[in-house]
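Participant: sequence and computational prediction follow.
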Amino acid sequence: MTEFCTRCLDYIEKIIMAIIGIMLMIMTASMFYQVVLRYIFDNPNVWAEELARYLFVWITFVGSAVGIRRNKHLTIDYFINLFETRTKALLHLVIYLIILGFLIILLKYSTILVLRTTSTLSPGMMISMAIPYSAIPVGTLLMILYAIELILKQFSVLKSIKSCDKKRKLNKNVDIIKEG
């Protein structure tokens, strides 16, 4: 993976984290507003709770992309750790390829969902339901981008393991020649 691509992905991640922070602040403020209206003034409104719900969905899907990039999703690696380094790297590569395949399918069907819900309005805020549902394809697209990065890094790991194995084999042959 080139350093330019890595820097671009780092920049995208920083933007994502800033957007998530802003969404989190707006979500918190709208929930506080909703609680005050409901319990102090006994006059709840509909849009604040709906806004918080939609922001939570956006935070979840966009934040999952960062989770993929940082490799922070829940994993059960007990069985993978039983294998040697090269086999572990191959298993991780297969896992990342399966994740990429799933994300591509999710992107296809979530895009169809968004296109089908453009004329449907949300009950509280009266916005197109395509806006909250857009979190799925946007987050999935970002996850695909970072999954490709992980796959390329895994190929690099496999390549370095292979070169280390060659060096070990060469050193072993040199030691045999010296002994002989």
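Facilitator: Arrived safely. Residues are numbered from 1 along each chain as shown.
Participant: CA only for contacts and neighbour counts going forward, please
Facilitator: Noted.
Participant: checking the residue nearest to I80 when sequence neighbours are not counted next. Helix, strand or coil?
Facilitator: Spatial nearest neighbour of I80, chain neighbours left out: K88 (5.9 Å); criterion: Cα to Cα, 6 or more residues apart in numbering. What DSSP: H, G, I helix; E, B strand; the rest coil gives for K88 is helix.
Participant: surely K88 and N81 touch.
Facilitator: Yes: using Cα atoms under 8 Å, K88 makes contact with N81 at a distance of 7.0 Å.
Participant: when those two are compared, which one has more neighbours?
Facilitator: K88 (17 against 11; other Cα atoms under 10 Å).
Participant: now do the helix ranked longest in the chain: distance to the chain's middle.
Facilitator: Criterion DSSP state H: the longest helix present in the chain is helix 135-179. Relative to its parent chain, helix 135-179 has a centroid offset of 21 Å by Cα atoms, centre = their mean, to the nearest Å.
Participant: against that first model, consider the following:
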Amino acid sequence: MPTQPDKEHLDNSRDPAEYAQVLDTVPEAEPAPHQDTVGEFLFQIFCAVIFLGMIGLVFYNAMLRYLFSSSYPPSEEWARFLFIYITFFGSIEAFYRRKHIAVDMFVDMLHGVSRKTIEVIASIIGMVVMAILLWGGVEYVMSTYDQLSVSTGVNMTFIYGTLPIMAAAALVIQFRDFIALLKRPVSEFKKA
């Protein structure tokens, strides 16, 4: 690791630009990483268990097919259910960490009032979409509350209920971000 040169050992005849270049090689202190709360950590563990369970079930069924030329049908259904769970609960994590897919090429070219206006409009549209998804998800769950899955006999409410849960969580997160967006001064909206 390069260290900062000692001023006593520097030759006074050196070019100041060369000295500046040497100083630029000194690594700056990196900001401390964000420490997760207990709730965030437990949610990550929950998602990891779901994901590993899905992978384990698929691997188990593949090995049964390869070694014994048979399969265990409930494992396929459980893997599908866990895939649905990891999709929607992973979406909650993406919204919470602001790591969801966003196309910001146009917004990055703006600054000031125009950028804040576009971000407010985009946030409102996102909340409307999540509200529609929440409403549609609740309607869908209500229409399937008496259905059971074929192999496992699980009530489909427990499976399809992840959609309105994700939409409600994303709506709350987006509303929180929307309030913070409104409170930010226009001077903080700069070009990227």
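Facilitator: On my side now, so go ahead. As the structure is a computational prediction, the values presented were derived from the model and not from experiment.
Participant: the residue nearest to I80 of structure 1 maps to what in structure 2?
Facilitator: The alignment partner of K88 of structure 1 in structure 2, by TM-score structural alignment, is R115.
Participant: gap between its match and V103 of structure 2?
Facilitator: 14 Å (Cα to Cα, to the nearest Å).
Participant: what's near enough to touch the nearest residue to L158 of structure 1 once chain neighbours are set aside?
Facilitator: Distances taken as Cα to Cα, 6+ apart put A89 closest to L158 of structure 1, at 6.3 Å, once the chain neighbours are dropped. Contacts for A89 of structure 1 (Cα atoms under 8 Å, 6 or more residues apart in numbering) come out as 154, 157-158.
Participant: in structure 2, what residues pair with stretch 36-54 of structure 1?
Facilitator: The aligned range for stretch 36-54 of structure 1 is 63-81, by TM-score structural alignment.
Participant: what's the counterpart of V114 of structure 1 in structure 2?
Facilitator: So, by TM-score structural alignment, V114 of structure 1 is matched to V141.
Participant: what's the answer for I131 of structure 1, then?
Facilitator: Matched to structure 2 by TM-score structural alignment, I131 of structure 1 sits across from F158.
Participant: is it fair to say its match lies in a helix?
Facilitator: Yes: judged by three-state DSSP, F158 of structure 2 forms part of a helix.
Participant: returning to that earlier point: for V94 of structure 1, state which of the contacts of A89 of structure 1 is nearest.
Facilitator: Q154 (9.8 Å; Cα to Cα).
Participant: without its sequence neighbours, what residue ends up closest to that closest one?
Facilitator: Nearest to Q154 of structure 1 is L93, by Cα to Cα, 6+ apart, at 6.0 Å.
Participant: list residues touching both of K88 and N81 of structure 1?
Facilitator: In terms of Cα under 8 Å, 6+ apart, K88 of structure 1 and N81 are not both contacted by any residue.
Participant: against L42 of structure 2, how distant is the aligned residue in structure 2 for I22 of structure 1?
Facilitator: Counting by TM-score structural alignment, I22 of structure 1 lines up with V49 in structure 2. Using Cα to Cα, we find V49 of structure 2 at a distance of 10 Å from L42 of structure 2.
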